[in-house]
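1. Give me coordinates for this.
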Amino acid sequence: MYRSTLGAAVSHFNINSDHKDEEVSSVFDLQKGDHIVLSGWMLHPRCHAIVVETNEYTDQIKVIRFTYANGVVEEWLPFKQPVYKVLSHNVGRLYTVNSDLFDPDEVISRARSKIDDSNLVYHIALNNCKTFVRWCKTGMKPADVSGYD
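-> From the prediction side, this is the model:
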């Protein structure tokens, strides 16, 4: 009963996958500008972020991500599996390929432009870490959400 209720809630908030991804085994598999998905916690099971850089000596990833508590932040996180690299984003019924996405420097620039931006407000269903990263990579804005102008 609990699992089906949780599954329905996850499905309701569209936290399910609408992108193609692959699991990565080390920081060497990541490049700047990559869209990655990290493990979160029970109420937020998947955390989407943009890779800024990696440190193979400390096994850490510098990311930019959109959080409920602090808005858009740039921070170092430990590389803890599972980590998934998103390969393409679902746009309607078609998948864009990486050649259709912004280049890595532009992705990072777009992400950094929203750090300390008080106009961007987190909403679990409408404007979350996944919608933020999708905007950074593709320019797609969530419908009826301000802060991406």
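
2. switch to C-alpha atoms for all contacts and neighbour counts from now on
-> Will do.

3. Could you pull out the strands in this structure for me?
-> In the chain, the segments counted as strands under DSSP state E are 19-24, 35-41, 44-55, 60-67, 71-78, 83-91, 94-95.

4. Most tightly packed of those?
-> Highest mean neighbour count of these: strand 60-67, a mean of 22 (counted as mean count of other CA atoms under 10 Å).

5. Touching that strand from outside, list them.
-> In this structure, residues lying in contact with strand 60-67 by CA atoms under 8 Å, 6 or more residues apart in numbering are 27, 48-55, 72-79, 108, 111-112, 122, 128-129, 132-133.

6. quick one, which of the strands of the chain is nearest to residue 3?
-> Across those, residue 3 has its closest neighbour in strand 44-55 (13.7 Å, CA to CA).

7. Which secondary structure elements does the closest one sit against?
-> strand 35-41, strand 60-67, helix 104-112, helix 129-138 (3 or more CA pairs under 8 Å, 6 or more residues apart in numbering; DSSP states H and E).

8. Please identify the buried residues of the longest one?
-> Counting neighbours by 16 or more other CA atoms under 10 Å, one finds that the buried residues in helix 129-138 are 129-138.

9. if I look at residue 41, how far off is residue 47?
-> Residue 41 is 9 Å from residue 47, where distance means CA to CA, to the nearest Å.

10. how about this one, so we can line them up?
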Amino acid sequence: MAIQKLMNDEPCPVARSLNLIGDRWSLLIVRDAFDGMRRFGDFQRSLGAARNILSDRLRRLVDTGVLAMQDASDGTAYQEYVLTPQGESLFPVMVALRQWGEDHLFEHGERHSLLIDKRTGVPISRMAPHADDGSVLLPAVTEVQKVI
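-> All right, here's what the predicted structure looks like:
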């Protein structure tokens, strides 16, 4: 599947991104890949997705360069799905979704998973876009320049 087929001449980067990774299953596959999952059966057990849906999303993520297939790391005849550099660059997106969910979808004190820095054991800092001077950018001080 060519990336261009997914784009539909859309000039908005958000819309193009959502065309590729915006559905629930694709994002959860990427989440699980960041958590170390590599095999079809592991993704299926984690997600509970129907085989045909999981196969379709995995194929699409491979075809568009988010995941790659490689021989199993344990020497068996299986194939594994691994994040490519393009897929790994989705990490800030996944962190932003996680932090938004922590802020808005859990009651105070409700238990949820944490993303920690393995080097320190401390939860990672909050993400926010910053200006060149280091100040946090708020929506009111940004604008999208539309394509003419």
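
11. Superposing both, give me the TM-score.
-> The TM-score (TM-score structural alignment, normalised by the length of structure 2) is 0.25; 66 aligned residues with a CA RMSD of 5.2 Å.

12. Any chance of a markdown table for the buried residues of helix 129-138 of structure 1, columns distance to residue 19 of structure 1?
-> Below are these laid out as a markdown table (distance: CA to CA, whole Å):
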| residue | distance to residue 19 of structure 1 |
| --- | --- |
| 129 | 14 |
| 130 | 10 |
| 131 | 12 |
| 132 | 14 |
| 133 | 12 |
| 134 | 10 |
| 135 | 14 |
| 136 | 15 |
| 137 | 13 |
| 138 | 13 |
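
13. show me where structure 2 has strands.
-> Going by DSSP E, structure 2 shows strands at 67-71, 79-83, 116-117, 122-123.

14. Tell me which of those strands sits nearest to residue 43 of structure 2.
-> Using CA to CA, these put strand 79-83 closest to residue 43 of structure 2, at 9.8 Å.

15. Please name every helix or strand in contact with the closest one.
-> Using 3+ CA pairs under 8 Å, 6+ apart, strand 79-83 of structure 2 sits against helix 24-34, strand 67-71.

16. will you turn the ones you listed into a markdown table that also has distance to residue 93 of structure 2?
-> Listed next are these as a markdown table, based on distance: least, CA to CA, whole Å:
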| stretch | distance to residue 93 of structure 2 |
| --- | --- |
| helix 24-34 | 10 |
| strand 67-71 | 16 |
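
17. Let me have the ones you listed in JSON lines, adding distance to residue 82 of structure 2 and mean neighbour count as columns.
-> JSON lines is the format used below for these (distance: least, CA to CA, whole Å; neighbours: other CA atoms under 10 Å):
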{"stretch": "helix 24-34", "distance to residue 82 of structure 2": "7", "mean neighbour count": "18"}
{"stretch": "strand 67-71", "distance to residue 82 of structure 2": "5", "mean neighbour count": "17"}
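
18. if we compare the ones you listed, which one ends up closest to residue 4 of structure 2?
-> Taking these one by one with CA to CA, strand 67-71 is closest: 17.4 Å.

19. gap between the residue nearest to residue 40 of structure 1 when sequence neighbours are not counted and residue 105 of structure 1?
-> With CA to CA, 6 or more residues apart in numbering as the criterion, residue 40 of structure 1 has its nearest non-adjacent residue at 4.9 Å, and that residue is residue 46. Distance from residue 46 of structure 1 to residue 105 of structure 1, counting by CA to CA: 24 Å.

20. likewise residue 66 of structure 1?
-> As defined by CA to CA, residue 66 of structure 1 lies at a distance of 18 Å from residue 105 of structure 1.

21. got it, and residue 137 of structure 1?
-> 10 Å.

22. Equivalent analysis for residue 5 of structure 1, please.
-> 41 Å.

23. Residue 61 of structure 1 now?
-> Residue 61 of structure 1 is 16 Å from residue 105 of structure 1, by CA to CA.

24. before we move on, what about residue 91 of structure 1?
-> Relative to residue 105 of structure 1, and taking CA to CA, residue 91 of structure 1 is found at 22 Å.

25. How about residue 83 of structure 1?
-> Counting by CA to CA - residue 83 of structure 1 and residue 105 of structure 1 are separated by 22 Å.

26. Residue 9 of structure 1 too?
-> Residue 9 of structure 1 is 36 Å from residue 105 of structure 1, by CA to CA.

27. and what of residue 90 of structure 1?
-> For residue 90 of structure 1, the distance to residue 105 of structure 1 - CA to CA - is 22 Å.
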